[in-house]
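K.L.:
Below are the sequence and a predicted model; questions follow.
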Amino acid sequence: MDNNESMPSDRQGELVLFPVKEKEVDGIQMGVLNDGTPYLTMRGLSRLCGVSHKAIDLLTTEWLDVKQKPRGQKVDAILVKKGLRLTKLFWNLEKNGTDIRAYPASVCMAILEYYAFDAEQVDNETAKANYRALAESTLKRFIYLSVGIDPENPHRGAWQAFQDRLQLNSQVPFGFFSVFSEMADLSLKMINTGFNFGPTSVPDISVGIFWGKHWVANELNQKYGDRAKHAHTYPDWFPQHKAGPIDAWIYPDDALGEFRRWMQQSYLPTKFPAYIESKARDGSIPQINSITLLSQVKKPEPPKLN
C-alpha cells in the first residue's frame, strides 16, 4: 500500500517477511513478523469475529472486487477512516512448509468493527464483546504480550534500543559504510524529539530500501564501486532477533557524500514525513508532527562563501 503504512499491499517485495514469534491464545492464532508487525491468522481473525473461516475468506480474498460490493464498502470505509487505502488485506506467508495468511492489526480491527456493528444476518455478540475489549492499541498490546514481548519496553526504551543495535553493528568492514551507522546522528535527533526507536519502528529499513533503489537506478556502482552484503544483528529482545543475522547492504566509503546529499535533498523532504505519519497511524510511535520533526532533523544549509 503506497500510503506508506506497514500493510500487505506494498511492503511485500520490498522486504521478505516471515513470522518470528507465534502463539495461540483461546483459539486465536497470532504472531509477530520479522519487521515487528503484529498479525492474526485467518483462523485467529475468524475466531475473534465469531464467524467461519469461509466468511473471512470470501470477504478478503478478492478484495479489489469485494470492496465494490456493499459489505466490502463498509469495511473499506472503516479502513479509509484510518488513512488506509488498500489493494490487499493480508500477506501470504510460509511457516515450516505451511501456508498462512497474516492479517495486520489495523485490518483485523476494521474487520472486527464491521462484524460487530455493520454485518447483517450474523450473530454479532462475539464480535461486539471482543471489539469492546480491544481498542486498536490494545489489540497490538495483547498480541505482543501473548507472544512474550513487552510492548512498553520499560527497561529498554528508545535509547537502549539504539545503543544495543549500535554496539552489535559497529564493525563494518574497512572501506564501507552502513546505512544504520551513518544514520546515527539522525536517529539521535529523532529520539530526542519523541520517536520511539524500537522493534516496531526501524527507520533504517525505510532509508535502506529507498537508497538501494537510488543506487541501482543511477548505476552508482560504476562511479563508486560495488556494494556488498554484511550481517546486521538485532538485540536479543527484538522479535527480529529470532531470524538471526540479516544480510544488509553496505556501501563504498567513496559514496558517502552522495548518500548524505541524497538523504538531505531527497529522502528527508519526500519520504520521511510519510514514514513518520504511517508509524503514528499504526500506533508504533506517538503522534508526532512530521513537518516539525523534519525541520529539527534536517541539516541547515551551508553558509554562503564570500
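P.N.:
Cool, the structure landed.

K.L.:
C-alpha from now on. contacts and neighbour counts both.
P.N.:
Noted.

K.L.:
other SSEs contacting the helix or strand hosting Phe142?
P.N.:
Here Phe142 sits within helix 136-146, counting by DSSP states H and E. In terms of contacts (3 or more CA pairs under 8 Å, 6 or more residues apart in numbering; DSSP states H and E), helix 136-146 is packed against strand 28-33, strand 38-40, helix 105-117.

K.L.:
Tell me which of the ones you listed lies nearest to Val179.
P.N.:
In terms of CA to CA, the element of the helices and strands packed on helix 136-146 nearest to Val179 is strand 28-33, at 22.0 Å.

K.L.:
Can you name every helix or strand that that closest one contacts?
P.N.:
So strand 28-33, by 3+ CA pairs under 8 Å, 6+ apart, packs with strand 19-25, strand 38-40, helix 42-49, helix 136-146.

K.L.:
If we use 10 Å, what do you get?
P.N.:
Contact partners of strand 28-33 among helices and strands, from 3 or more CA pairs under 10 Å, 6 or more residues apart in numbering; DSSP states H and E: strand 19-25, strand 38-40, helix 42-49, strand 98-104, helix 136-146.

K.L.:
before we go on, here's another structure to hold up against the first:
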Amino acid sequence: MSAPVTIRPSSDAAVVKGGPTRSESLTSLMPVLALVSLVIALAAAKPGFLSQPSMTAVVDAAAPLAVLAAGATIAVLCGGIDLSIAALASLSSVLLAMWLPTLGGLASVAVVGVAAAAGALQGAAHVFLRIPSFIVTLGGMSLFSSIALVISGAAPVPVIDDGPIRWGFTRIFDVVPSAAVVAVVVVAVLALLIKATPLGSWITATGYSEPAARLAGIPVDPLKIGAFCVSGACAGLAGVLLVARTFSGGPTMADSLLLPAVAAIVVGGTAITGGHGGLWRTLVGALVVTLLRVGLSVVGVSAAYESILYGALIVAAVALTLDRSKVMVVK
C-alpha cells in the first residue's frame, strides 16, 4: 500500500500547527503597511489629500482594477496566470456599448456571461490541450483585442442611454462610490465561497503541488477551468464598470490595466507560484497601486514613468513572495 499523500496547506486556507511562521505573518502585513505608509506620505505631500472628495476619487478609481485583479487572483492561486483579463475587459466594454440599445439592463448580465464563457474556454484549452496558461492567455489577449478592434471599427462606441448602467457610477449617500461597493461585494462573495467550502483547500493544494493534489483525489481539471471562468467573469464586470464611468466602450479601454492588475496581485502578497495568498490582499494591493498612481501626479512625476514603477514593483513583490521550496530550478 502506498504511503498517504501529505499536502502542505497555505496559511490563508488552513491553520498550520503552531500558527503561521514569522515570514508568513510579515508577508501578510506588508500590503497593509505599504498602504498606510502611502496614505501618510501623500497626506504629508498634499495636506488636502485626506479630504472626502480625494479619498472618494481614489476608491472609485481602484474599483475596476480591484474587480479585474480579484478574478485573476483565483487563477494565480491555482498555479496559473491569466494575461487576457485586460483585453477581455476591453472587449466586454465594446459588447456592452453595442448591446445596451437592444438588451437594456440585461446587457450587463450578457456581457459578464460571455466573458465567463471566454475564460472557461481558455481554461479548457489549458487543461485538455496541456498548454501552459501563460501561452493560452497570451493568445487569448491577442484574440480578444483583435475581435474588439474589428467589431468596433477601431473606434470608441458611445453609450446613448446610460440608464441601465447608471448603477455603476453613482454615489451612495452622496459619498460612497457604487463601483467600490461592487468591488467589495465581489471580493467578499468570492472569499466567502472559498473559505466556507472545500474550494479553499482544493485551490491551495492545487497551487502548491498539482501532482499531489491529483493523487489526493482533488478535481484539479474542473477546478482550474472554473478559476479561469471566474477570472473571465470578473474581467467582464470590470469592463461594465469602465463603461459606466466613461459612457462609452473602447477596443483598448482596459489595456493599460494589465500591469497594474498583476502588480495588485503580487503586491497584495499572493505568490505567483500559487498556493499562497488571498482575495482581500489583492483588494489592498489594488488600493496600493492606485495610490502609487495618484502619488506620482502629486509629487509631479510624469505618468510615462508608471510602467517603470509597476515593473519594479512586480519584480520586488515576486522576490518577496516566491515560494522557493516549489521552484527547484529557476529558468
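P.N.:
Yes, it's here. What you are looking at is a predicted structure, and each value in this text was computed from that prediction instead of being measured.

K.L.:
What does the TM-score come to for these two?
P.N.:
Here the TM-score for the pair of chains, by TM-score structural alignment, normalised by the length of the first structure, is 0.27; 124 aligned residues with a CA RMSD of 5.7 Å.

K.L.:
Determine the angle, from 0 to 180 degrees, between the helix holding Phe142 of the first structure and strand 19-25.
P.N.:
Compare the direction of helix 136-146 of the first structure with that of strand 19-25 by axes from the mean of the first three to the mean of the last three CA atoms, to 10 degrees and you get 90 degrees.

K.L.:
for helix 136-146 of the first structure, which positions count as buried?
P.N.:
136, 139-144, 146 (16 or more other CA atoms under 10 Å).

K.L.:
can you give me the angle the helix or strand hosting Asp57 of the first structure makes with helix 42-49?
P.N.:
Per DSSP H and E, Asp57 of the first structure falls inside helix 53-60. Counting by the same axes, to 10 degrees, helix 53-60 of the first structure points 100 degrees away from the direction of helix 42-49.

K.L.:
ok, back up a step: mind checking the helices and strands packed on strand 28-33 of the first structure for the one nearest to Lys223 of the first structure?
P.N.:
Among these, the nearest to Lys223 of the first structure by CA to CA is strand 19-25 (38.3 Å).

K.L.:
related to what we said a few turns ago, quick check: which helices or strands does the helix holding Asp57 of the first structure pack against?
P.N.:
helix 42-49, helix 63-66, helix 70-81, helix 105-117.

K.L.:
now do 8 Å
P.N.:
Here helix 53-60 of the first structure touches helix 42-49, going by 3+ CA pairs under 8 Å, 6+ apart.

K.L.:
by contact count, what packs against the helix it packs on?
P.N.:
Going by 3+ CA pairs under 8 Å, 6+ apart, helix 42-49 of the first structure lies up against strand 28-33, helix 53-60, strand 98-104, helix 105-117, helix 125-133.

K.L.:
Buried residues, the second one. List them.
P.N.:
If you call a residue buried by 16+ other CA under 10 Å, then helix 53-60 of the first structure has these buried ones: 56, 59-60.

K.L.:
likewise the last one?
P.N.:
Of the residues in helix 125-133 of the first structure, those buried under the neighbour-count criterion (16+ other CA under 10 Å) are 126-128, 130-131.

K.L.:
for those, which one is nearest Pro8 of the first structure?
P.N.:
Checking those one by one against Pro8 of the first structure (CA to CA), the nearest turns out to be Tyr131, at 22.6 Å.

K.L.:
I figured Asp99 of the first structure was touching Met42, is that so?
P.N.:
No - in this structure, Asp99 of the first structure is not within contact of Met42 by CA atoms under 8 Å, at 11.1 Å.
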